[in-house]
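K.L.:
quick one, fold the following:
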Amino acid sequence: MRGLKILLACLALGAVSPAAADPMLTGFAYPFPVKRFTFESQKQELSMAYMDVAPSGIGNGHTAVLLHGKNFCAATWESTIRALREAGFRVVAPDQVGFCKSTKPQRYQYGLHELAKNTHRLLEAIGVTNPIIIGHSMGGMLAFRYALMYRDEMSALVTVNPIGLEDWKAKGVPFVSIDELYAGELKKTDAQIKEYQRTTYYDGQWRPEFDRWVDMLAGMYQGEEGAAVAWNQALTSDMVFNQPVVYEFPNIRVPTLLLMGAKDNTAIGKARASEAVKAELGKYEKLGPRTAEAIPNSTLVMFDDLGHSPQVQEPEKFNQTLIENLEKILAQKEKSKTAK
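P.N.:
All right, here's what the predicted structure looks like:
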């Protein structure tokens, strides 16, 4: 009730954008049919929305699993899904619990390990074995955790501008409570969302086709159910801030492809850090090489002119790079297998 009062007050003040209310994205079309995986977790029934897209023509026998970021949904992978299926891959793209078309629970102990387990259960249920796990932003952080938990059950790991390449708290970003994070989420406007995406995702550039993703995100915050979206966003912000994976990179044992837009400057909590700390955070042109050095058997590709979302900013360039490098990794694995 308190969250609803805050939300109504924000609406009265014009602090929340006038985007159409759609907390479950029921009116937002995904590029392929949406299915549901219902399961029990933490003593409650939950539902994960997902797309399961067959390859065009004869498949290559591999499945790519696409994990979205915190301000993204499975639909944001649209161009990559199409490119991968044309290249012969089966593609599975879920919405994590708490996001987009999936359940937004009032109570849930979020953890990267928990989301990885949920994803693993989904893949088991639909018969996916040895997947290629591809994660962007928070989904990249989740993909790292998945690879640490299920390294013997996957073919390869790909991360696209993952967050968690540095420990923000250890670097001096102040802690804030979940209540404070929640209050901040309730105040988000479409104008704020657009400006953040422009400066972080697209290196200060904007094209009309990017508006779709602002509308998608802003619409989820509207209406009475928008408070549930804000609450889950606050919980997952706390999760990524307090569960760094950077210290475990040397333990990753699957072939890894790192795709990085060098113009990215994402760092969770950067806005509340001192100017001195802020100046040292989110430098992906340095974080990329440092990460590649830490992860055994990894390949780094830097997009020098792109930001946090290279797959949206320049989809053709990104998809070609992704598929070419995936084919190299899979060919090398097959060669090693034959040699044995």
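K.L.:
make it CA atoms for all contacts and neighbour counts henceforth
P.N.:
OK.
K.L.:
for His308, see how far away the most centrally placed residue in the chain is.
P.N.:
The centre of the chain sits closest to Gly69, judged by Cα atoms, centre = their mean, with a distance of 1.7 Å. Look at Gly69 and His308: by Cα to Cα, to the nearest Å, they are 10 Å apart.
K.L.:
quick check: neighbours shared by those two?
P.N.:
Here Gly69 and His308 have Ser137 as joint contacts, going by Cα atoms under 8 Å, 6 or more residues apart in numbering.
K.L.:
just to revisit the earlier point, determine the three-state secondary structure at the residue nearest to the centre of the chain.
P.N.:
When classified by DSSP: H, G, I helix; E, B strand; the rest coil, Gly69 comes out as coil.
K.L.:
also this sequence, please, to line up against the first:
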Amino acid sequence: MPRLALAPALLAFSFAALPCRAETAYGPELQGFDYPFPVERYEFTSQRQPLQMAYLDVKPDKPNGHTVVLLHGKNFCAATWEGQIRALTGAGYRVVAPDQIGFCKSSKPGAYQFSFRQLAENTHALLDKLGIAKPIVVGHSTGGMLAAHYALLYPKEVEQLVMVNPVGLEDWSAKGLPPISIARWYERELKTSAESIRNYEKATYYSGRWEARYEPWVEMLAGLNRGPGKEAVAWDSALLYDMIVTQPVVYRFPQIAVPTLLLIGQKDNTAIGKDLAPPEVRPTLGNYPELGKAAAKAIPGATLVEFPESGHAPQMSEPEAFNKALIDGIGR
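P.N.:
Predicted coordinates:
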């Protein structure tokens, strides 16, 4: 297995450390926000409409013959995987990181039946175009739910599955979250601001701590949500939240038939729509120390690695430990 060399610049997230201009507005496909690697486009037709999926395809100097596909979370983009891309390519892996339809630099269709199956099929079509037959699929947060669906849909075409603090480790509706209309999700999304993003991420992603290197990712999302396409962005976001809440994957964990690694920050308390749940229900949702163990037990042969001091995004809060655990885990 290739040894991981962690340069100081990598751990500092060189791209994320760049200063951001206050109140910058970005286009509906994140026009004006630069990624740390060249962005490529996959143009295809889905649900009777032309779409484009932005993606990064970063190749190592010394290939080891394996490809890692990185699937971002709801409030993340391909660019937020920068530290992992540098670590993985340094260890010999080719890395493909797409922006899913409805997110970041990809199309924002006004009428689209979002489902995890559809997003998995879109991703599979992209990988087929790139000639990638059996990747290691890594998904974080909502991307973890997507990665699980991908492994269920294409079990013979996945080398390994890695889920990083995935949402969907529990069925929130079954636990008491009331029905939330798309109109209500849309209304909430239109109110998104840098302050609301920062406060949520500090509490949930970074367990109450904040560092300057997280700020560019806040401005990335805030600029997208304050830009000229903010209504389209908010509408797709509402559709995606409905998808996440109404399409739980936890019941199918026993059917996952590929080697699986779970990387779980123990201070995570994520539960979509938790603030809309009855007060007596809220404390029961998003208990990741319990949820991670339950998922590892439900998925045949799964390996669980816990990060005691991390919240929802261990790959960003403690990248050195995370990158080592990831590369050690997929290299076994």
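K.L.:
and the TM-score between these chains?
P.N.:
After superposition, the two chains reach a TM-score (TM-score structural alignment, normalised by the length of structure 2) of 0.92; 311 aligned residues with a Cα RMSD of 0.9 Å.
K.L.:
coming back round to it: pretty sure the residue nearest to the centre of structure 1 contacts Gly140?
P.N.:
Yes: Gly69 of structure 1 is within contact range of Gly140, at 7.4 Å (criterion: Cα atoms under 8 Å).
K.L.:
where along the stretch 201-340 of structure 1 do the helices fall?
P.N.:
For the stretch 201-340 of structure 1, applying DSSP state H, counting those that start in this stretch gives helices covering 211-220, 226-242, 275-278, 284-294, 310-313, 315-339.
K.L.:
and the ones you listed: which comes nearest Gln205 of structure 1?
P.N.:
Between Gln205 of structure 1 and those, the tightest spacing by Cα to Cα is seen for helix 310-313, at 9.1 Å.
K.L.:
before we move on, back to that, the residue nearest to the centre of structure 1 corresponds to which position in structure 2?
P.N.:
Counting by TM-score structural alignment, Gly69 of structure 1 corresponds to Gly73 in structure 2.
K.L.:
that match and Pro98 of structure 2: what is the separation?
P.N.:
Note on Gly73 of structure 2: its distance to Pro98 of structure 2, by Cα to Cα, is 11 Å.
K.L.:
ok, Thr204 of structure 2 next?
P.N.:
Using Cα to Cα, we find Thr204 of structure 2 at a distance of 24 Å from Pro98 of structure 2.
K.L.:
okay, these two: which has more neighbours?
P.N.:
The residue with more neighbours, out of Thr204 of structure 2 and Pro98, is Pro98; 29 against 20, by other Cα atoms under 10 Å.
K.L.:
SS state for the nearest residue to that one once chain neighbours are set aside?
P.N.:
Once flanking residues are discounted, Pro98 of structure 2 sits nearest to Tyr55: 3.9 Å by Cα to Cα, 6 or more residues apart in numbering. Going by three-state DSSP, the secondary structure assigned to Tyr55 of structure 2 is strand.
K.L.:
hmm, Val95 and Tyr55 of structure 2 touching each other?
P.N.:
No: when contacts are counted by Cα under 8 Å, Tyr55 of structure 2 is not listed as touching Val95 (10.2 Å).
K.L.:
these two touch, right, Leu122 of structure 1 and Phe37?
P.N.:
Yes: with contact defined as Cα under 8 Å, Leu122 of structure 1 counts as touching Phe37 (6.5 Å).
K.L.:
could you check which residue of structure 2 pairs with Thr38 of structure 1?
P.N.:
That one, Thr38 of structure 1, aligns with Glu43 by TM-score structural alignment.
K.L.:
before we move on, what about Gly88 of structure 1?
P.N.:
Under the alignment (TM-score structural alignment), Gly88 of structure 1 maps onto Gly92.
K.L.:
list the contacts for the equivalent of Pro23 of structure 1 over in structure 2?
P.N.:
Matched to structure 2 by TM-score structural alignment, Pro23 of structure 1 sits across from Pro28. By Cα under 8 Å, 6+ apart, Pro28 of structure 2 lies in contact with 104-105, 108, 224, 227-230, 232-233.
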